[in-house]
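[1] A predicted structure for the sequence below; I have some questions about it.
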Amino acid sequence: MEIIIREAQTDDSAIILECIRGLAVHVNQLEMLTATEQDIRNSVFRPGSHVKVFVAETGEKKICGFTLIFKTFSTFKASTNYHIEDLFVFPEYRKLGVGLKLLKHVKAFAQKEGAKTVDWYVNNRNTSAIEFYRKAGTKKLDYKSIYYMDV
């Protein structure tokens, strides 16, 4: 199956929301989803947005997955890097290499932008993602815990 990865456009907002909803269902956190299509338009696609979205598209122009990334900074490396906030492939397209193509695209994009690393968090309950990343040859950090505060 032909899959191309391209940068998302404003008109992709509805399908991006469907990808986000699919991810929320997959990790049993649908109740946490409050984003709307308009929220996506206003945040992801506003001028100066720090977010990039790439979509995986079939030869028939059907979106089958997405990834959302943003810039971060490493003080230890004194370099701008990228963080993957989400990567999702619709169930009917899994095991076809779509996720790996999305990962490789992000890596190539980050390299072109001069980044040293790309990182992401994985929900501990998402065992299929953990296995996918392990098979993809990625590295796992074991020396950090994530803390946050609501604002």
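    Everything's here; your move. No experiment lies behind these values; they were computed from the predicted model shown.

[2] contacts, neighbours, all on C-alpha from now
    Fine.

[3] all helices for this protein, in order.
    Secondary structure of the chain (DSSP state H): helices located at 13-26, 37-43, 98-112, 127-135.

[4] so for residue 74, which of these sits nearest?
    Proximity to residue 74 (CA to CA) singles out helix 98-112 among the helices of the chain, at 13.8 Å.

[5] dump the helices of the chain to a markdown table, plus distance to residue 119 and mean neighbour count.
    Below are these laid out as a markdown table (distance: least, CA to CA, whole Å; neighbours: other CA atoms under 10 Å):
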| stretch | distance to residue 119 | mean neighbour count |
| --- | --- | --- |
| helix 13-26 | 18 | 18 |
| helix 37-43 | 21 | 14 |
| helix 98-112 | 10 | 18 |
| helix 127-135 | 12 | 13 |
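
[6] reformat the ones you listed into CSV and put distance to residue 74 next to each item.
    Output for the helices of the chain, formatted as CSV (distance: least, CA to CA, whole Å):
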stretch, distance to residue 74
helix 13-26, 27
helix 37-43, 24
helix 98-112, 14
helix 127-135, 22
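
[7] below is structure B, check it against A:
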Amino acid sequence: MIRTATAADVPVIHTMIRELAAYEKALDEARATEAQLREALFGERPAAYAHIAETDEGAVAGFALWFLNFSTWRGVHGIYLEDLYVRPELRGGGHGKALLTELARICVERGYERLEWSVLDWNEPSIAFYRALGARPQDGWTVFRLTDGELAKLGAAGA
């Protein structure tokens, strides 16, 4: 079962974010707090949205956390999937596909023309899973990121 996350889900979402970060060998980079997640997902102006996958018994199997982006080429919003995570012991049960199916349904319903995400190039099981769904990598594009000191330095240059 897939459902929209509620504020009561923030602790388990936070735990799963940390589980995902550990899987991606970057636990030290996962600094978001439960309070920050609560504000981002359920504050006065939500910046992100989340869905929860549950087992038939009602246990949380995984989550998808996403936000809107905008395509200047298409002229409409899309969904950027920030995190998709299914707990290791529950993988293979259709939870990941169900979460992506729900996001695709939202895109179609709302007239969004893209559902996009990034995946680590060493994460072969996820890459194979995404390819099996019909997703294709965007060859020729490289993700760039500014954080921490570099971000502060560039931001201060514009002040």
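    All right, it came through fine. Keep in mind that this is a model prediction, so the values were computed, not measured.

[8] got a TM-score for the pair?
    Once superposed, chain against chain, the TM-score is 0.93 (TM-score structural alignment, normalised by the length of structure 1); 148 aligned residues with a CA RMSD of 1.1 Å.

[9] secondary structure class for residue 154 of structure 2?
    helix (DSSP: H, G, I helix; E, B strand; the rest coil).

[10] number of nearby residues for it?
    12 (other CA atoms under 10 Å).

[11] which residue in structure 1 lines up with it?
    Aligning on TM-score structural alignment leaves residue 154 of structure 2 without a counterpart in structure 1.

[12] tell me which of the helices of structure 1 approaches residue 62 of structure 1 most closely.
    Nearest of these (CA to CA): helix 13-26, 9.6 Å.

[13] residue range for the closest one in structure 2?
    The aligned range for helix 13-26 of structure 1 is 10-23, by TM-score structural alignment.

[14] now that stretch on structure 1. Mean distance?
    Averaged over the aligned pairs, stretch 10-23 of structure 2 sits 0.8 Å from structure 1 after superposition, using mean CA distance after the TM-score superposition for structure 1.

[15] identify the residues contacting that stretch?
    27, 29-30, 32-34, 37-38, 60, 62-63, 83, 85, 87 (CA atoms under 8 Å, 6 or more residues apart in numbering).

[16] ok, now stretch 76-92 of structure 1?
    Residues contacting stretch 76-92 of structure 1 (CA under 8 Å, 6+ apart): 19-20, 22-23, 64-74, 98-99, 102, 110, 114-121.

[17] now list the buried members of these.
    Among the contacts of stretch 76-92 of structure 1, those scoring as buried are 19-20, 22-23, 64-69, 72, 98-99, 102, 110, 115-118 (criterion: 16 or more other CA atoms under 10 Å).

[18] give me the number of residues near the counterpart of residue 110 of structure 2 in structure 1?
    Counting by TM-score structural alignment, residue 110 of structure 2 lines up with residue 113 in structure 1. For residue 113 of structure 1, the count of nearby residues is 12 (other CA under 10 Å).
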